[in-house]
Every structure is written in structure tokens, then in C-alpha cells.
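Q: Mind looking at a prediction? Sequence and model below.
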Amino acid sequence: MKIAVIGGTGLIGSQVVKNLKAAGHEAVPHSKSTGVDIIGGQGLDEAVAGADAVVNLTNSPTFDEASLAFFQTSMDNLLAAAQKGGVGHFVILSIVGADQVPELDYYRAKVLQEKILAAGPIPYSIVRATQFMDFMDAVLSWTADADTVRLPATPIQPIASRDVADAVAEVAAGAPLNGIRNIAGPEVFPLDELGRITLSHKGDSRTVVTDPTAGMFAVVKGDVLTDKNARLAPTHYADWLS
């Protein structure tokens, strides 16, 4: 299969391209650095022409309200180019529980992206993943100072980026789901406890303070960022840290 991977030079995209090539597919990475602009539209027709499938792994540059306009414009442009190019399968990566946290602008934007795809003209697949293990340092930095890190006890089920890439590549090479596949890591942690585990592993002496108002995940109620029915990935957090 010929598969165009938009955002194919990023954290997930580069691994998806590698996996697809290893499986014998013609996987072509596209990004701004290769001359493809999903907002302005430059290079899109050429990028997807003749592809059996398109995988869109691009992301908004911000997590605020502007992310809605990013996903609206980028999806409109990509779907138009894909339809023109005769693409038979369109894949995106989204977030487990995104539709249950309307308080977060970015999550509302990802739901908008899903709805645009589902209502579009091309058979599709949506892969929803839980929070990436790879982003834990960023989560800690949002509410940290010299001595403490403040985190809520929100349950999360972290997944390694390589496991996400494996799942996306598998879906991209298969028949369209015309629906959603949820994937998650094998363990659930309260976010504050995951912070303590992470800092301890790094030899970081800062104290994690449990604060239900701290950071982006403070607005998340219950266990909407976990999914006991998801396909469980193999990588445990302790193994990933090591």
C-alpha cells in the first residue's frame, strides 16, 4: 500500500512511517519541512495523490480556543485533497475521553476533528489513545516551582508513544473501521502518584503536592481519561522509564 503520513516527521509520525516501511508498505512522510502546508493548502494535492490511505498526525500549535480553527481548516483541506486524489482510507489520532471533557478547548477541538472526519466523504478510522508517557515531563512543568509540583489525583492510563505508533500503523494498513479504536497503557495511576514515581526515578527531590485545582487535568472528573475496554498496550511505565 501507498500511505501518506501527514505530520510524518513528528514523535508519532516518524515511528508510524518506520513501522509501515518495515511491514513492506510505501509510507511517505509529509510536513511543513517537506513543503506541505495543511492550513494554506500548499503541496497537499501532490502529497496525497495516488495514496491508498492518508494518516493525519498533525497537531494544533496551541491548546487554547484557536485549536478549533486549526482542526476545522486542516481537516477541510486534507479531506478535499484526499477526495480529489482518490484516497480510500483516512486515519486520525485522537484522545480517549475527549468527548467527555468539554471544559478543555483542545479536547473540544479534537472532537470537532473526529466529527468532520466521520461526516466526510472518505472511509475512515479514528484511533483514540490515552495520555502519552512521553509527555509526563511537560505535565510536571505546568505546575512546578523550585520545590514542589502540584498535581491533581486524576486517574490516567499512560501509553508509550511507540505503542501508539504500532496501533496507528496497524489501523492504517487495514480496512477502514468507520469508527473508533481505543488504545491505552496497561496500568492506571492517579496523576499525582505518577508524578512522584517520575521524580523519584529521575532523582528529583521536589515534592508532589496533591492539588485538585492544579493544571490542565484539574477539570477532568472521574476516570474519563482511562478505558478498561481499550486495547491494552504492552509497555509498563516502569519499563518505559528504564
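A: Great, that's in hand.

Q: alpha carbons only for contacts and neighbour counts from here, please
A: Fine.

Q: Quick check: Gly215 touching Trp142?
A: Yes. With contact defined as CA atoms under 8 Å, Gly215 counts as touching Trp142 (6.3 Å).

Q: Between those two, tell me which one has more neighbours.
A: Just comparing Gly215 and Trp142: by other CA atoms under 10 Å the higher neighbour count belongs to Gly215, 17 against 14.

Q: what sits against the more buried one?
A: The contact partners of Gly215, by CA atoms under 8 Å, 6 or more residues apart in numbering, come to 139, 142-143, 150-152.

Q: And it, how close does it get to Ile122?
A: According to CA to CA, to the nearest Å, Gly215 stands 37 Å off from Ile122.

Q: for Lys84, same thing?
A: Applying CA to CA, the value for Lys84 to Ile122 is 11 Å.

Q: what about the two, which has more around it?
A: Taking neighbours as other CA under 10 Å, Lys84 and Ile122 compare with Ile122 leading, 21 against 13.

Q: Quickly find the element holding Ile92.
A: Assigned by DSSP states H and E, Ile92 falls within strand 90-95.

Q: what helices or strands is that strand leaning on?
A: Using 3 or more CA pairs under 8 Å, 6 or more residues apart in numbering; DSSP states H and E, the elements in contact with strand 90-95 are strand 53-56, helix 105-118, strand 124-129, helix 161-172.

Q: picking that back up, the contacts of Gly215 in strands, which ones?
A: Of these, the ones assigned to strands by DSSP state E are 150-151.

Q: Give me the buried subset of the contacts of Gly215.
A: Among the contacts of Gly215, those buried by neighbour count (16 or more other CA atoms under 10 Å) are 139, 150-152.

Q: okay, pairing it with this:
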Amino acid sequence: MKFAVIGGTGLIGSQVVRDLNAAGHEAVPHSLSTGVDVLTGQGVDAALAGADVVVNLTNSPTFDDASAAFFRTSMDHLLTAAQRAGVGHFVILSIVGTDQVPELDYYRAKTLQEDILKAGPVPYSIVRATQFMEFVDAVMSWTTDGDTVRLPRTPIQPIAAADVAATVAEVAAGSPLDGTLEVGGPDTYPLDELGRITLAFKGDERSVTVDDTAGMFAAAHGDVLTTKKGARIAPTHYTDWLK
């Protein structure tokens, strides 16, 4: 099968392209750097021509209220082009719990993206993943004050980007789910504990203090950012990934 991977040069997209090609498919990466602009529509029709499946892994450049406009415009362009091209399967990557944290602009925007896809003209699959292991350092940087990292006790189920990409590739190569598959890592930690584990492994002398108002994940209450029954559990443990 032929796959058009939009956002195919990024962290997840490049690995999805690799995995699909390794499985014997033809996966072509598309992005701004290859002349495809999902906001203006430039290059979108050409990118989707002849594709059996579209995998949309583009992301908003901001996490604020402008992110909704990004997903609305990009999805409109991609779905219109997909229908014209006769694409039979449209896949997006979303976030576990995205519809459970309305306080966050970005999560509302990702929910909007899901809703647009569900209402669209192309059979679809949505893969919802938990937080990437690769982003833990960035999360800590948001709330670092000097030698102290302030983190809430929000339960986090970190997953390796490679495991996310493998799941997306597998779903894309299968029949449309016309639904959602959740995937998460094998272990769940309070975010403050995850921070301590990370700092200790790296020999970082910063300390972690619990602050349930700190950072974007403070808006997530209970276990909404962890997978529910029936989810796919990825194999990579965070402590192994750190090593």
C-alpha cells in the first residue's frame, strides 16, 4: 500500500515512515520542508495523489487558543484532498484524555481535530497515546525555579515515541477502525515521582517539590491521562528507556 505521511519528518512521523517501509509498504514523508503546507493547502493534493492511506501527524506550533484554528484549517484541507484522491483510510495521532481536560486550550483543539475527522467523508482511525518519554525533560523545564522543579502529582503513563510510531504504523496498515485505539506505557507514576527518577538518573542536582498548581498537567484531575480498559500497553519501561 501507499501511505502519505503528513508531518513525516518529525519525531513520530519519521519513525512511522521507517516502520511502514520496513514492512514492505511505500510510505512517503511530507512536511513544510518538502513543500506541503497544510494551512494554505499548497502541495496537499499532490502529496495525497495515489495514496491508499493518509497519516496526519502534523501539530500546532503553539499550545494556546490558536491551536484550534490550526487543526480546523489543516483537517479541512487534508480531508477535502483525501476525498478527491479517493483515499480509503485517514489516521491521526491524538492524546489519551484529551476530551477530559477542557481547561487546556490545546486539549480542546485536539478534541476538535478528532471530531472533524469523525464527521468527515473518509474512513478513519484515531490513535490516542499517553505522554511521550521524550518530553519529560521539557515538562520539568516549564516549572523549574532555580534548583527546584515544581510538579503536580498527576498520574502519568509515559510511552516511548518508538512504541507510539509502531502502533500508528500498525493501525495505518490495517482496516479503518472508525473509532479510537488507546496506547500507553507499561508503568504509571505520579508526575513528581517521574521527575525525581529522571533527575536521579541524569545526576541532576535539582530537587522536585509537589505543587498541584504547577504546569499544564495541573489541569488534569484524577487518572484522566492514563489508559482505560482495552488499551494497548507498549513494552518499553521508562527506566529501561532512560538507560
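A: It's in. Nothing here was measured: the structure is a model prediction, and the numbers come from that model.

Q: Same list (the helices and strands packed on strand 90-95 of structure 1) but as CSV, adding distance to Gly43 of structure 1 and mean neighbour count.
A: Output for those, formatted as CSV (distance: least, CA to CA, whole Å; neighbours: other CA atoms under 10 Å):
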stretch, distance to Gly43 of structure 1, mean neighbour count
strand 53-56, 14, 26
helix 105-118, 20, 21
strand 124-129, 22, 26
helix 161-172, 22, 22
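
Q: got the contact list for the nearest residue to Gly185 of structure 1 once chain neighbours are set aside?
A: Nearest non-adjacent residue to Gly185 of structure 1, counting by CA to CA, 6 or more residues apart in numbering: Ile159, 4.1 Å away. Contact analysis of Ile159 of structure 1 by CA under 8 Å, 6+ apart lists 129-133, 184-186, 233, 235-237.

Q: repeat that for 7 Å
A: Contacts for Ile159 of structure 1 (CA atoms under 7 Å, 6 or more residues apart in numbering) come out as 130-133, 184-185, 233.

Q: Can you give me the distance of the closest residue in space to Gln113 of structure 2 that isn't next to it in sequence to Leu57 of structure 2?
A: Counting by CA to CA, 6+ apart, Gln113 of structure 2 lies nearest to Phe71, which is 5.6 Å off, once chain neighbours are set aside. Plainly put, Phe71 of structure 2 is 11 Å away from Leu57 of structure 2 if you go by CA to CA.

Q: Contact partners for Asn77 of structure 1?
A: Contacts here follow CA under 7 Å, 6+ apart; on that basis Asn77 of structure 1 touches 38, 41.

Q: now it, what's its secondary structure?
A: For Asn77 of structure 1, the assignment made with DSSP: H, G, I helix; E, B strand; the rest coil gives helix.

Q: For the strand or helix carrying Ala46 of structure 2, grab the matching residue range in structure 1.
A: Ala46 of structure 2 belongs to helix 44-48 when elements are defined using DSSP H and E. Aligned using TM-score structural alignment, helix 44-48 of structure 2 spans residues 44-48 in structure 1.

Q: how far does that stretch sit from the chain's center?
A: The chain centroid and the centroid of stretch 44-48 of structure 1 are separated by 22 Å, computed with CA atoms, centre = their mean, to the nearest Å.

Q: average offset between it and structure 2?
A: Comparison of stretch 44-48 of structure 1 with structure 2 after fitting gives an average deviation of 0.2 Å (mean CA distance after the TM-score superposition for structure 1).

Q: Need the contact partners of that stretch.
A: Applying CA under 7 Å, 6+ apart, the set of residues contacting stretch 44-48 of structure 1 from outside is 4, 36-38, 54, 78, 81-82, 85.

Q: mind running it again at 6 Å?
A: Under the contact criterion CA atoms under 6 Å, 6 or more residues apart in numbering, stretch 44-48 of structure 1 has outside partners 4, 36, 81-82.

Q: Of these, which is the nearest to Lys228 of structure 1?
A: Nearest to Lys228 of structure 1 out of the contacts of stretch 44-48 of structure 1 is Ala4 (CA to CA; 31.7 Å).

Q: so what's Val28 of structure 2 up against?
A: For Val28 of structure 2, the contact set (CA under 6 Å, 6+ apart) comprises 4-5.

Q: That one in helix, strand or coil?
A: Put simply, Val28 of structure 2 is strand when judged by three-state DSSP.

Q: and it, how far is that from Thr40 of structure 2?
A: Distance, Val28 of structure 2 to Thr40 of structure 2, by CA to CA: 20 Å.

Q: Over to Ala162 of structure 2?
A: The value you get for Ala162 of structure 2 to Thr40 of structure 2, if CA to CA is used, is 30 Å.

Q: picking that back up, need the contacts of Gly215 of structure 1 in a markdown table (columns: distance to Val171 of structure 1).
A: Converted to a markdown table, the contacts of Gly215 of structure 1 look like this (distance: CA to CA, whole Å):
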| residue | distance to Val171 of structure 1 |
| --- | --- |
| Val139 | 28 |
| Trp142 | 33 |
| Thr143 | 36 |
| Arg150 | 37 |
| Leu151 | 34 |
| Pro152 | 33 |
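
Q: Mind picking the two most distant members of the contacts of Gly215 of structure 1?
A: Greatest spacing in those, by CA to CA: Trp142 and Pro152 (12.1 Å).

Q: who touches Ala160 of structure 2 in this structure?
A: Contacts of Ala160 of structure 2 (CA under 6 Å, 6+ apart): 132-133.
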